[in-house]
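Trainee: below: sequence and its predicted model.
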Amino acid sequence: MATSAPAPTSPGALLLKKPVKIACIQLASGADKAANLAHARDKVREAASAGAKIVVLPECFNSPYGCDFFPSYAETLLPSPPTSEQSPSFHALSAMARENNIYLVGGSIPEQAPSKASSSSSNPDASKTYYNTSLTFSPTGALLASHRKVHLFDIEIPGKIKFKESDVLSPGNKVTIVTLPGYGKIAVAICYDIRFPELAMIAARRGCFALIYPGAFNTTTGPLHWRLQGQARAMDNQIFVALCSPARDLSAGYHAWGHSLVVDPMAQVLVEAEESETIVYAEIDGERIEEARKGIPLRDQRRFDVYADVSQGAVRFEENEE
């Protein structure tokens, strides 16, 4: 539910209540949605069998990534819960979480929603709005939160890459904070969202122990900034950061960078994949957050008399209740 911002976490609070194993599944997906969902189910089971209690899938895990694919793979999520016909991915993710007794950050899927556009438009898609949406489920299979990608991937690097998600997608409008009972709070955002430190800072000030980004950087931006962005958000906020990418498929139109990784509160990379399909794991412990914040006490040194606390102005965010 949407809510006004609570007070930021107090110094000394143990943000992660107990150690937990997190897994990022660097999934290889193709054009067959049903096959993608079945493959994701197998890999989630594998991660859970290895002891992971928080499992993350990549951006657009159920479909190819690209503006040409978003409308044809889009599913209706509202009102929630959707029927299995409206959203097979919703029900598949719910079952994966329930069957394996895990918290599941379900990467992202293309979402279709009604639009305010005139139904008389000659454009058959004018009556539809599309989002890039991440769903997080509890060990009982209940939906805990949904995040619509806030910052759309519109870039042009001459001679290398041009991509404009806004040709098809609309942006979300909130910071998404998810309470995982027994552990604490995480923030979920998607890919290009990581380039905007304000979103991460708000989540960290609200008491999150981790920032989780399903993402699909490409082979131009990936080697430049993928690891760097993960380390920067961890360093700025002194919490864990997990980035989960699709595996690279050179036969696809979009080449994902891969290199799923987990970064600790001192900005050290704990684990990093290469480009092929794999699962990377990390044991994360709240004491590492406290050690980082005691050693380099940014939380006590911020000068809000000089600059504003961005979390105080965050009027659009959503947090589920424990």
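Mentor: Thanks, I have it. Just so it is clear, the structure is predicted and the values come from calculations on it, not from any experiment. Numbers count the residues shown, from 1 in each chain.
Trainee: from here on, just use CA atoms for contacts and neighbour counts.
Mentor: Fine.
Trainee: could you pull out the buried residues of the helix or strand where A234 lies?
Mentor: Secondary-structure element containing A234, defined by DSSP states H and E: helix 227-237. By neighbour count on 16 or more other Cα atoms under 10 Å, the buried set for helix 227-237 is 227, 229-237.
Trainee: which residues of the protein fall in helices?
Mentor: Per DSSP state H, the chain carries helices over the ranges 33-49, 70-73, 88-100, 197-205, 221, 227-237, 286-295, 298-301.
Trainee: then this one, side by side with the first:
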Amino acid sequence: MTSGIDLEANFFAVEEAAERAAQEGAQVLFTPEMSILLDSNRKRAADWIDDSSASWEVMEKLTNAATQNEIDIALGSMAVSASDGMWANRSMYFDHQCDGPVDPVTYDKIHMFDVDLTTGESWRESSAYKPGDQVVTVPDTPLGKLGLTICYDMRFPALFEALGQRQCDAIAVPAAFTVPTGKAHWHVLLRARAIEAQAFVIAAAQVGKHEDGRETYGHSLVVDPWGEVLLDMGGEGPGLGFCDIDLDRIKEVRGQLPSLANKREIPK
């Protein structure tokens, strides 16, 4: 996606993708970090984020989109109001078979993107967002057990080790990666995390020039447990990509290299 500051346009893109993906036979749609609103102007963004009724309305619409199209939606993330006047960068998994009220599985981004790049870009996610403190999995999806992470989390292997120890079959890594860090680290880190967790990694990414002035790297990836890149959507523009997942590959890789079972505690 190339999400911007128009919430309705962003939601329509997700809704349209869900419909198209379902028509092509997909069982799960993965979207990038901050799919619903990508706006570095926090004063402007606060008008919507701090309105809990607006956030709830989007969640209802996403629930309906999943149900009507009979496809699960792994929303990469959206900003929501949290406690103490802070926000949360929250992933949500919408099960299309859920018969009850709006109740997605949620994960709040643990690691805050606080960096100063040599390009002059400076980001302080922690100044507005409250970090999460829970490792979250979705136990029953068409992909098996799905672990949830967001973007900068990929630089912290302990989280992926925890998801691997929980026997996740796949891990979602939605992102809005900067161009310079993406060129240097995107592919190598995601391949490493897939190898370490011995799971599929599905990384839906923001791409291109956004209305708020930032530029993101793109290259939405699917990586298998051996570290092989099965899908790379490139960095040219938004679109919808498809990838078939063979869950037998997990057992094959873990049978050859049982590194999760072989792990020993390192003395401190």
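Mentor: Now that the structure is in, tell me what you want to look at. Remember, it's a predicted structure, so these values are computed and weren't measured experimentally.
Trainee: any chance of CSV for the buried residues of helix 227-237 of the first structure, columns distance to R288 of the first structure?
Mentor: As requested, the buried residues of helix 227-237 of the first structure are exported to CSV (distance: Cα to Cα, whole Å):
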residue, distance to R288 of the first structure
R227, 20
Q229, 20
G230, 17
Q231, 15
A232, 17
R233, 16
A234, 12
M235, 13
D236, 15
N237, 13
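Trainee: which ones are touching the counterpart of I71 of the second structure in the first structure?
Mentor: Here I71 of the second structure is matched to I102 in the first structure, going by TM-score structural alignment. Each residue near I102 of the first structure by Cα atoms under 8 Å, 6 or more residues apart in numbering is listed here: 48, 52-55, 138-139.
Trainee: can I get the helices of the first structure in a markdown table including distance to K162 of the first structure?
Mentor: As requested, the helices of the first structure are exported to a markdown table (distance: least, Cα to Cα, whole Å):
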| stretch | distance to K162 of the first structure |
| --- | --- |
| helix 33-49 | 26 |
| helix 70-73 | 17 |
| helix 88-100 | 29 |
| helix 197-205 | 23 |
| helix 221 | 11 |
| helix 227-237 | 20 |
| helix 286-295 | 38 |
| helix 298-301 | 38 |
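Trainee: how near is whatever residue of the second structure lines up with P214 of the first structure to S91 of the second structure?
Mentor: Aligned counterpart of P214 of the first structure in the second structure: P174 (TM-score structural alignment). From P174 of the second structure across to S91 of the second structure, the span is 9 Å (Cα to Cα, to the nearest Å).
Trainee: of those two, which one has the most company?
Mentor: Per other Cα atoms under 10 Å, whichever of P174 of the second structure and S91 has more neighbours is P174, with 32 against 28.
Trainee: list the residues that contact that one.
Mentor: 30-33, 76-77, 149-151, 202-205.
Trainee: G255 of the second structure: which of these is nearest?
Mentor: Within the contacts of P174 of the second structure, proximity to G255 of the second structure (Cα to Cα) peaks at I202, which comes in at 21.9 Å.
Trainee: would you mark the buried spots in stretch 228-238 of the second structure?
Mentor: In stretch 228-238 of the second structure, counting by 16+ other Cα under 10 Å, buried: 229, 231-233, 235, 238.
Trainee: let me fix that, I meant to ask about stretch 166-177 of the second structure.
Mentor: Buried-residue list, stretch 166-177 of the second structure, by 16+ other Cα under 10 Å: 166-177.
Trainee: check contacts around Q167 of the second structure.
Mentor: K145 are the contacts of Q167 of the second structure under Cα under 8 Å, 6+ apart.
Trainee: and the aligned residue in the first structure for H187 of the second structure, how close does it get to V263 of the first structure?
Mentor: Counting by TM-score structural alignment, H187 of the second structure lines up with R227 in the first structure. Distance, R227 of the first structure to V263 of the first structure, by Cα to Cα: 9 Å.
Trainee: ditto for P58 of the first structure
Mentor: 17 Å.
Trainee: the two - which one has more neighbours?
Mentor: P58 (31 against 27).
Trainee: that one touches A28, doesn't it?
Mentor: No - the pair P58 of the first structure / A28 is not scored as a contact, 9.5 Å apart, by Cα atoms under 8 Å.
Trainee: overlap in contacts, those two.
Mentor: P246.
Trainee: center of the first structure - which residue?
Mentor: Y213 (3.4 Å; Cα atoms, centre = their mean).
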